[in-house]
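Asker: my questions concern the predicted model and sequence given below.
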Amino acid sequence: MESIADGIAMSVIMDSSDLEREYSPSQWSTRFATSQQVLQNHVQLVTAASEEATNNIPHKLEIEYGATLNQKLDIFGTDLPNDSPILVYVHGGYWQELNREISRYPAGPLYRARVKTVVVGYDLCPSATLPEIVQQIQNAARFVFEYADKMGSRGVYFAGHSAGAHLVAKLLSDADFLDNTPGSNHLQGAFLISGIYDLRELVLTSVNDAVQLPTEWAIPLSPQFDCYTHLQARRVRLYILAGQNDSPVFKKQSREFYELLLNTCLTADMYLEIKDEVDHFDIVECLANDDNYLKNLLVHDIRKHL
């Protein structure tokens, strides 16, 4: 792995149009004629599935975990046993789009598998900076760990999609936070789905118009340059997933992040899969279905490590 000093110089230089396309996941889907149709379908599908979950699953909504407007989370499956496992879902949207209300779609299948779902909301760029959002996810995790400890949960798992995977990875990299947060011993695993782990090129794209991330912050805020050796003692299982029809750069970043984890954690508890015939969006859209890979992986992991 290249050093942080070496990382300051870009190893791959693309022109701006190439970079824009590589970091525009909707342009790589083969399911629709235009990228706009991909995005419209995604929002329609997850909105409908989230509304169905809200209408049919016992829940508690808009629980404040921080002082700002969007630092709220929802808990689904409030009628399940106190010791039920918990899956914490962090949505994507390049830290500037989507929200908690339309990110409840994994809750139905998980509820039927006897797993509680916590859906995390957070402030978006440009009203919040990326470091502030990273801190907000830490605030949410503190709340969840304390809740899990109070309830006697058998395990806490995190899942993040796209920018959400970045936020979960940053959370897991903070050894001091995990060591000093009551209830963090309940952490069992994480699912990082079509994530972005190296921000150096991203700051050169239009994504950064709203994120407004200074170039010098790209490496400190990139999970690819963080340390994860502390996860070895905790025996946390990490599942790194991307779609066959993700862009080449997204697949490359998932592979490189997996290699980082494998080489630094020195454990067999790291998994990588580039999932066939799915893109950046239907890789999570399927979470609304009862037979979906995340629920199946989670249930298998829970049963294996009870």
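Answerer: Yes, it's here. Numbers count the residues shown, from 1 in each chain.

Asker: only C-alpha atoms from now on, for both contacts and neighbour counts.
Answerer: OK.

Asker: now do the same contact list for the most centrally placed residue in the chain.
Answerer: Most central in the chain under Cα atoms, centre = their mean is residue 160, positioned 1.3 Å from the mean C-alpha point. Counting by Cα atoms under 8 Å, 6 or more residues apart in numbering, residue 160 makes contact with 89-92, 166-168, 191-193, 195.

Asker: quick one: which of the residues you listed sit in strands?
Answerer: Using DSSP state E, the subset of the contacts of residue 160 located in strands is 89-90, 191-193.

Asker: any idea which of the contacts of residue 160 has the most stuff around it?
Answerer: Neighbour tally across those (other Cα atoms under 10 Å): the maximum, 32 neighbours, falls on residue 167.

Asker: isn't it right up against residue 134?
Answerer: Yes. Residue 167 is in contact with residue 134 according to Cα atoms under 8 Å; the separation is 6.0 Å.

Asker: just the buried positions in stretch 127-143, please.
Answerer: 128-130, 133-138, 140-143 (16 or more other Cα atoms under 10 Å).

Asker: among these, name the ones in helices.
Answerer: 130, 133-138, 140-143 (DSSP state H).

Asker: turn those residues into TSV, including distance to residue 23.
Answerer: Shown next, in TSV, are these (distance: Cα to Cα, whole Å):
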residue	distance to residue 23
130	18
133	20
134	21
135	24
136	25
137	23
138	26
140	28
141	28
142	31
143	32
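
Asker: just give me the closest of these to residue 52.
Answerer: residue 140 (24.3 Å; Cα to Cα).

Asker: so who does that closest one touch?
Answerer: Here residue 140 is in contact with 65-66, 71, 73, 120 (criterion: Cα under 8 Å, 6+ apart).

Asker: ok, structure two:
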Amino acid sequence: MSDEELDVAYNVRRKAGPELFARHMARYRTESERAVDGLPGRPGIVYDEESGERLDVWGVGGGEPRPVFVYLHGGYWMALSRDVSSFMARMLHEQGIATVVPDYTLAPKATLEEIVRQVRAAVAWVHRRGGEHGLDPERIVVGGSSAGGHLTGMTMVGGWQERFGLPEDVVKAAMPVSGLFDIRPITRIYVNEYVRLDLERAAALSPALLPVGRRCPAVFVVAENDGDGFLTQSRLFQPHWDAGDLMVVPDRDHFDVVLDLGDAESAVGRALVDLVRSV
């Protein structure tokens, strides 16, 4: 692809246009605030002493430890936060599932290698400390949108768990939404002004190019009206993973498809609940 074609394929903010993009971002905040209003949980826990980054725990119950959905927000590794990323927490709570939403240090303040380390540290925190907060460390499902889909992929692959003292199967299932699995194209679009990757580092940070290890069950979600690059990435990685389903959601774009995680009646919401209950 030419640089211009890559921009068309991956610049989903430009595709949406400023007005629609602003509406989507407003929905992230309002639906997240509504979802956690009065919900049992504990926000603002430091999960990584090295960076000081924090996570929120939502939707825990008073009885048995609950399975947990760890949601990694998008924003091309350089935007958004946990404060606007908990829109699924109430729906999951009503289904007996807890939600954990971590922050990670944004680019360019942090390298992508450091961002990956932090989200893996968040998974390690859930496994080691989650039981203290009503979470079941043996039923961890990870998901995320866009850049968060890439980070989800980086928790699915093998080769990192031993460094954190974790079992290889710590992530029992995964749901990347509009994910990026081969990030080498990012080196040629505007995002690289922030993440500052070369081809060698991009390859080393691409789930599609890394050892698979154990293949956990997965649902790969992408929107019908997504950026062409994101559609292609999911369509290529899902068969490579060989342990998951591809869901192309009609009448959704890159930014609103993930909001369906908060709707138990939507195909995406049902798929998430079924995936968590399967582990």
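Answerer: Okay, I see it. Bear in mind the structure is a predicted one, so any value in this text is a computation, not a measurement.

Asker: residue in structure 2 matching the residue nearest to the centre of structure 1?
Answerer: Taking TM-score structural alignment, residue 160 of structure 1 has residue 144 as its aligned residue in structure 2.

Asker: doesn't its match lie inside a helix?
Answerer: No. With DSSP: H, G, I helix; E, B strand; the rest coil as the criterion, residue 144 of structure 2 is located in strand rather than a helix.

Asker: so residue 129 of structure 2 is in which element?
Answerer: helix 112-129 (DSSP states H and E).

Asker: for residue 17 of structure 1, same thing?
Answerer: helix 16-22.

Asker: and that helix, what's buried?
Answerer: 19-20, 22.

Asker: how close does the aligned partner of residue 111 of structure 2 in structure 1 sit to residue 208 of structure 1?
Answerer: Using TM-score structural alignment, the partner of residue 111 of structure 2 in structure 1 is residue 129. For residue 129 of structure 1, the distance to residue 208 of structure 1 equals 11 Å [Cα to Cα, to the nearest Å].

Asker: quick one: contacts of stretch 184-192 of structure 1?
Answerer: For stretch 184-192 of structure 1, contacts defined as Cα under 8 Å, 6+ apart pick out 145-146, 148-149, 153-162, 165-166, 168-169, 178, 234-241, 294.

Asker: touching, the match of residue 111 of structure 2 and residue 214? I think so.
Answerer: No. Using Cα under 8 Å as the test, residue 129 of structure 1 is too far from residue 214 to be in contact (10.5 Å).

Asker: can you work out which residues contact both of these two?
Answerer: With Cα under 8 Å, 6+ apart, residue 129 of structure 1 and residue 214 have no common neighbours.

Asker: what packs against the helix or strand just after the helix holding residue 17 of structure 1?
Answerer: Once the chain leaves helix 16-22 of structure 1, the next helix or strand it forms, by DSSP H and E, is helix 35-56. Helix 35-56 of structure 1 sits against helix 282-285, with contacts defined as 3 or more Cα pairs under 8 Å, 6 or more residues apart in numbering; DSSP states H and E.

Asker: once aligned to structure 2, how far is the helix it packs on on average?
Answerer: Per the superposition on structure 2, helix 282-285 of structure 1 and its aligned residues are separated by 1.1 Å on average (mean Cα distance after the TM-score superposition for structure 1).

Asker: what range in structure 2 does that helix sit on?
Answerer: Counting by TM-score structural alignment, helix 282-285 of structure 1 pairs with residues 256-259 of structure 2.

Asker: chain center to the matching stretch: distance?
Answerer: Remark: stretch 256-259 of structure 2 is offset 12 Å from the chain centroid, using Cα atoms, centre = their mean, to the nearest Å.

Asker: got a list of contacts for that stretch?
Answerer: By Cα under 8 Å, 6+ apart, stretch 256-259 of structure 2 touches 24, 28, 87-88, 145, 177, 222-223, 249.

Asker: out of those, flag the one nearest to residue 236 of structure 2.
Answerer: For these, the nearest to residue 236 of structure 2 is residue 222 (12.0 Å; Cα to Cα).
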